[in-house]
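J.: Predicted coordinates and the sequence they were generated for:
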Amino acid sequence: MKKNATVLLFLCLGLSLSAQWKPAGEKIKTEWANKVNPKQVLPEYPRPIMERKEWKNLNGLWNYAIQEAGKPAPAKYDGQILVPFAVESSLSGVMKEVGAKNELWYNTTFTLESNWKGQNILLHFGAVDWETEVWLNGIKIGSHTGGYTPFSFDITPFITGKTQQLTVKVWDPSNDGPQPRGKQVKNPEGIWYTPVTGIWQTVWIEPVNKKNITTIKTTPNIDQNKITIKPEIAGANYGDVFEVSIYDDSKTIATGKASVGEKLEIILNNPKLWSPESPFLYKTNVKLISNGKIIDQVKSYFAMRKISSKRDANGVVRMQLNNKDYFQFGPLDQGWWPDGLYTAPTDEALKYDIVKTKELGFNMIRKHVKVEPERWYTHCDEMGILVWQDMPSGDDQPLWQNKKYFEGTELQRTPKSEAIYRKEWKEIMDHLYSYPSIVVWVPFNEAWGQFKTVEITEWTKNHDPSRLVNSSSGGNHFQTGDILDLHNYPGPELYLYDARRITVLGEYGGIGLPLEGHLWKANDNWGYIKFKNATEVTNEYIKYANELKKLVKTGFSAAVYTQTTDVEGEVNGFMTYDRKVDKMDFEKISAINKEVIDALNHKSN
């Protein structure tokens, strides 16, 4: 009877928590908004490229307060917020602005699992925008700047009693500051969107040994049938070793050991190559061994693939995938949601846009001035989609020249602004290094925040020589990096050409179709050109694709169509912002997209 009463109490408590939360505002929402459960918010393991068995998700209803910057922690909170949805989003249950003059405070409690005794506890934040300070049980334990990469703290020394109290403070200046922010502005309109402040990716804890694996860096070399694996280890001593087992499905095909701090190179016999057509992933198990005892182990994966460039028989420098000419074609993907803003409502929703991109016949996505949660990149790895990863833009855009090589003065960023850029770009590249789907780094977009282009491009290339670098997408072109990237709206045009580098159409299209009942804004919606129905939009898309086919043969080696979905005031997506309507005939689009891709190898007329 006592047990039944306890169960009933927990059920009532759960129902009470659910009753306290509901999406805020009257804006359009995706179908996944109805599937958000405040007791199980984004429950999937947040770091599938390095997975441990034991972990605990801290997402859910926390207390929040918005108050003037510089004040001490609030004595009383304003209400509850659903973490990890940004405070400006509907799914947070709050939907309030913060701004540069205020700070956002969070407070919650959590308990540790009983079988974690004797282990170190790591507290992980997937991403928080932008400047974060963290307290545990009243003690400030750390801080972080940067809105797009994970950070963590070993909270073991600060744990007291059964229940732990976690307090987080966030300040985000939006477009009042020079920091990377992508499309966020205080007054969204046109191509600019709502600010995102605070926690927007999963918060979680996990138990580890004092000596533990922190990251795994994998570098494939298909020319030598070799994979290089180097884990980073915290707390290791001389004599500690790591062991890697590699699996093809469930079959062990290779193993190797190395001393901590060394690289492990493993030769694979007749390796299976990864591509969008055949996205094969090798599974791995990485063990940390000290004094003959396994003290940490994680599951991971890698792919054997190569991205490079080569001049073809006609003298055109082409992108190559696995040493073969390969035309990359995909949408500009903003990664925004009407209900969650930066954060997809569910993992199913996060995966959905990639599924639809494949359905459209594309083989690539340009992830535009945003970094996604780690699960998004794993979905790309598993489903087979190439990714161009933009650096989220920030600071100013004083001069933009796109029809000729740049002859003006680059942006003079302050030393502080430069330092922020370099720190965050390095962190993004390091964080995403081992995801095989990423094949191109894009440091600058349309002159926005663009400074010291040659230096930043060379530094990016030296930091990761395994990928191509698209130094300045869409303008302020310098003869540096691997790619000359042209933007042209609405139709494709080859108005500049570089015989020494890859030439690509980094943005075009933007065909608009506003659909009543699926609009973020009732009026003043925006597209480069607008039509009245799906047939007209599909026909216009096909017209541009036929033009693009000709330009593929004469010089373009990749193209990016704007865009995956409508976003706020923009109505130029393949889908509505709520993902409820496909705005073109996807079968016809898929067919013509495949013709464009095949045009490089002259498979179609």
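T.: It's in.
J.: C-alpha only now, for contacts and for neighbours.
T.: Noted.
J.: what's the neighbour count on Asp485?
T.: Asp485 is flanked by 28 other residues according to other C-alpha atoms under 10 Å.
J.: If you could redo that for Ile121, that was the one I meant.
T.: Around Ile121 there are 23 residues (other C-alpha under 10 Å).
J.: Asn269 now?
T.: 10.
J.: gap between the nearest residue to it once chain neighbours are set aside and Glu243?
T.: Counting by C-alpha to C-alpha, 6 or more residues apart in numbering, Asn269 lies nearest to Asn225, which is 6.9 Å off, once chain neighbours are set aside. The spacing between Asn225 and Glu243, counted by C-alpha to C-alpha, to the nearest Å, is 19 Å.
J.: got it, and Arg311?
T.: Distance of Arg311 to Glu243, computed by C-alpha to C-alpha: 40 Å.
J.: again, but for Pro392
T.: Look at Pro392 and Glu243: by C-alpha to C-alpha, they are 36 Å apart.
J.: neighbour count winner among these two?
T.: When neighbours are counted by other C-alpha under 10 Å, Pro392 and Glu243 differ, and Pro392 comes out ahead with 27 against 18.
J.: isn't that one right next to Gln334, touching?
T.: No - using C-alpha atoms under 8 Å, Pro392 makes no contact with Gln334, being 10.7 Å away.
J.: Which residues are in contact with each of these two?
T.: Each of His368, Val369, Lys370 lies in contact with both Pro392 and Gln334 under the rule C-alpha atoms under 8 Å, 6 or more residues apart in numbering.
J.: okay, those residues in JSON lines with secondary structure and neighbour count next?
T.: Putting the shared contacts of Pro392 and Gln334 into JSON lines (DSSP: H, G, I helix; E, B strand; the rest coil; neighbours: other C-alpha atoms under 10 Å) gives the following:
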{"residue": "His368", "secondary structure": "coil", "neighbour count": "22"}
{"residue": "Val369", "secondary structure": "coil", "neighbour count": "23"}
{"residue": "Lys370", "secondary structure": "coil", "neighbour count": "21"}
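J.: ok, the nearest residue in space to Thr346 that is not next to it in sequence to Tyr497 distance?
T.: Computed as C-alpha to C-alpha, 6+ apart, the closest residue to Thr346 that is not its neighbour in sequence is Leu42, at 5.7 Å. Counting by C-alpha to C-alpha, the gap from Leu42 to Tyr497 is 45 Å.
J.: The structure to be compared is supplied as follows:
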Amino acid sequence: MKKLKTRWTDQVKESQGQVLQEYPRPSMKRESYLNLNGFWDYAIMGTKRIPDRFDGKILVPFSPEAPLSGVERQLRPRQVLWYKRILPREVRKENGKRWLLHFGAVDQFAAVYINKILVTKHLGGYLPFTADVTDALKEGENELLVAVRDFTDHSYYSRGKQKLAKGGMFYTAQSGIWQTVWMEQVPGRYITEIKTTPLFDEEMIEITVCSNRGGRFTVEISSEEMQPVEAKGEAGVPLQIPIQEMHPWSPEDPFLYQMTVTFGEDTVDSYFAMRKISAKKDEKGILRPFLNNRPYLQKGVLDQGYWPDGLYTAPTDEALEFDIKEMKRLGFNMLRKHIKIEPERWYYHCDRLGMLVWQDMVCGGRPYKRWYVTYMANAFEKINLRVTDRTYGLLGRREGKSREIFVEEMKETIRLLQNHPSIITWVLFNEGWGQFDAKEITAAAREQDETRLVDQASGWFDQAGGDFRSIHNYFFELKLRADKRITALTEFGGYCWRVREHSMYSKVYGYRIFGSKRELTRGYSQLMRKQIIPKLAEGLSVTIYTQLSDVEEEVNGIYTYDREMLKIEEEVLKEWNEQYDI
């Protein structure tokens, strides 16, 4: 294996531990903010006992498997990863004030202690959690301990594409803290959540402010084009505010409104956008996705969010932006965030830069039956045979608890990300991995959020629900079938070229192999000319090319894994993207 760096690797190494210092939650920002990223003590133990001695230093929030962590050790399912640090001196008890401790994500199970007092536990490696640690604080030094266990693919918990025996389309398993850890001080009565829902046709924004205790709030809305508008409401009760001379949000014009909410002594800054996504027939009677009541073709890229130096964690905020900016520069207008939930700053960058997002739910479950989920599923698709997804054992969802956890995490994912205007589609299942009861899950997703579209089953095991006939096609000539839903090619291409000096492995995984940039570019052009562009007039409305960058053995990226080489000619990518027209 060859170690790869990115252009940001050395910035992290030279930062003296001052990494990812940006405010981690732009949709709900307070002045009070303490970033806890940096060097922590760590130990990997074979028991749950608090270690007497630690193994060394780890750079949080990089997982111990990631080169940037400084550890590069794999946490095994029977081991416990311990973290320790002293909280900043500013963190002390004050009358009428509370201290909240936030974790962006910890994979998979975490127990958090302040001065050896348990303050919270959390299960789920992709979602944030918060603890009020005020009552556990003492005079002088306050010690923070975090214990982590990660079962990866040895249990049914959500794991995405992580695998302990990595290879091919499955990648290095990472564990522990992998998103920013931070604290903020709040008054005794404070805002816990803000929900914004654009009522586009009514030209109104609906705002719901949630709090730990009841009371009234004031919201002030402003933008570059309007004078500030003030309104008052009751916590927990939706408040609708007219938006005069409404300025719609789109990838071509990602216009954001600024918002400040005051609730007693608590003040939070946020933002929202006015946009609408829907499924309607165009003037030719073809069902299409409509953005702001106009048909809008989506030209997307599969985005897995892996990095050679940070694994799940982008080395810097600039790196997090890079992928979005580059795909937009090349003419794409959508990213499918594939089986991973990013830090909220990634979605914020999509909001302000103007990039549509299809958000996958993170898959889990026991190992599925490969012969059924891969080979038979492709055969079923070839002959247009629809089969049930209630075969729980074959699809890896035999345990009822596994299914319950997926539903809980799906709802929490939607709740977490619902304010981001860039997100227009929820993708529930991918290629049958851990799929079950898709019709019921779709209904639950719509109940949670009725303002977005739903891709019920991406690839195969289609249950005839959701808003899309969602096709994965790597090997056959693309043929469209009549359907009552939008036709979407949600994975295609996967063309490979291994650039030796920018690849980690000699082994190549992908769907068609080329030997040079020229050959790969020619192959991409032929694919677009013969199979994609002609299908747009026939009803194809969404395309998602695999993929944004190489990932380990999988070398089918538009960019190399280190983001140093664009593997397909820039002008060719732009030229074909310009031809998306109906």
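T.: All right, it came through fine. From a predicted model like this one, the values you see are computed outputs, not experimental measurements.
J.: Tell me how they score on TM after superposing.
T.: Once superposed, chain against chain, the TM-score is 0.94 (TM-score structural alignment, normalised by the length of structure 2); 563 aligned residues with a C-alpha RMSD of 1.5 Å.
J.: before we move on, back to that, the residue nearest to Thr346 of structure 1: what's it in contact with?
T.: Asn59, Thr202, Pro345, Thr346, Asp347 are the contacts of Leu42 of structure 1 under C-alpha under 8 Å, 6+ apart.
J.: what do we get in structure 2 for it?
T.: Here Leu42 of structure 1 is matched to Leu20 in structure 2, going by TM-score structural alignment.
J.: quick one: that match and Lys29 of structure 2, what's the gap?
T.: In this view, Leu20 of structure 2 and Lys29 of structure 2 are 16 Å apart by C-alpha to C-alpha.
J.: list the contacts for the spatially most central residue of structure 1?
T.: The residue lying closest to the centre of structure 1 (C-alpha atoms, centre = their mean) is Glu372, at 1.9 Å. Going by C-alpha under 8 Å, 6+ apart, Glu372 of structure 1 touches Tyr148, Gly335.
J.: The aligned partner of Val134 of structure 1 in structure 2 - how many residues pack around it?
T.: The alignment partner of Val134 of structure 1 in structure 2, by TM-score structural alignment, is Val112. Other residues within reach of Val112 of structure 2, judged by other C-alpha under 10 Å, total 21.
J.: In a strand, Val112 of structure 2, correct?
T.: Yes - according to DSSP: H, G, I helix; E, B strand; the rest coil, Val112 of structure 2 belongs to a strand.
J.: just checking, it touches Val119?
T.: Yes - with contacts counted by C-alpha under 8 Å, Val112 of structure 2 reaches Val119, the gap being 5.8 Å.
J.: Considering structure 1, which helix comprises the largest number of residues?
T.: Of all segments of type helix in structure 1, defined using DSSP state H, the longest is helix 534-554.
J.: who touches that helix?
T.: Contacts for helix 534-554 of structure 1 (C-alpha under 8 Å, 6+ apart): 491-494, 509, 511-513, 531, 558, 583-585, 588-589, 592-593, 595-596, 599-600, 602.
J.: His431 of structure 1 and Ile307 of structure 1: what is the separation?
T.: 19 Å.
J.: rewinding a little: would you mark the buried spots in the longest helix of structure 1?
T.: If you call a residue buried by 16 or more other C-alpha atoms under 10 Å, then helix 534-554 of structure 1 has these buried ones: 534, 537-538, 540-542, 544-545, 548-549, 551-553.
J.: Stretch 32-48 of structure 1 now?
T.: Quick answer for stretch 32-48 of structure 1 (16+ other C-alpha under 10 Å): Trp32, Ala33, Val36, Asn37, Pro38, Lys39, Val41, Leu42, Pro43, Tyr45, Pro46, Pro48.
J.: Check stretch 128-141 of structure 1 too.
T.: By 16+ other C-alpha under 10 Å, the buried positions in stretch 128-141 of structure 1 come out as Val128, Asp129, Trp130, Glu131, Thr132, Glu133, Val134, Trp135, Leu136, Asn137.
J.: Figure out how far it is from the centre of its chain.
T.: Once both centres are worked out by C-alpha atoms, centre = their mean, to the nearest Å, stretch 128-141 of structure 1 turns out to sit 23 Å from its chain's centre.
J.: Could you do stretch 304-319 of structure 1 as well?
T.: Remark: stretch 304-319 of structure 1 is offset 27 Å from the chain centroid, using C-alpha atoms, centre = their mean.
J.: Near Gly146 of structure 1, how many other residues are there?
T.: 24.
J.: residue contacts, the residue lying closest to it once chain neighbours are set aside?
T.: In this structure, Gly146 of structure 1 finds its nearest non-sequential neighbour in Trp130, 5.1 Å apart by C-alpha to C-alpha, 6+ apart. Trp130 of structure 1 makes contact with Thr145, Gly146, Gly147, Val170, Trp171, Asp172, Pro173, Thr197, Gly198 under the criterion C-alpha under 8 Å, 6+ apart.
J.: repeat that for 7 Å
T.: Contacts for Trp130 of structure 1 (C-alpha atoms under 7 Å, 6 or more residues apart in numbering) come out as Thr145, Gly146, Gly147, Val170, Trp171, Asp172, Gly198.
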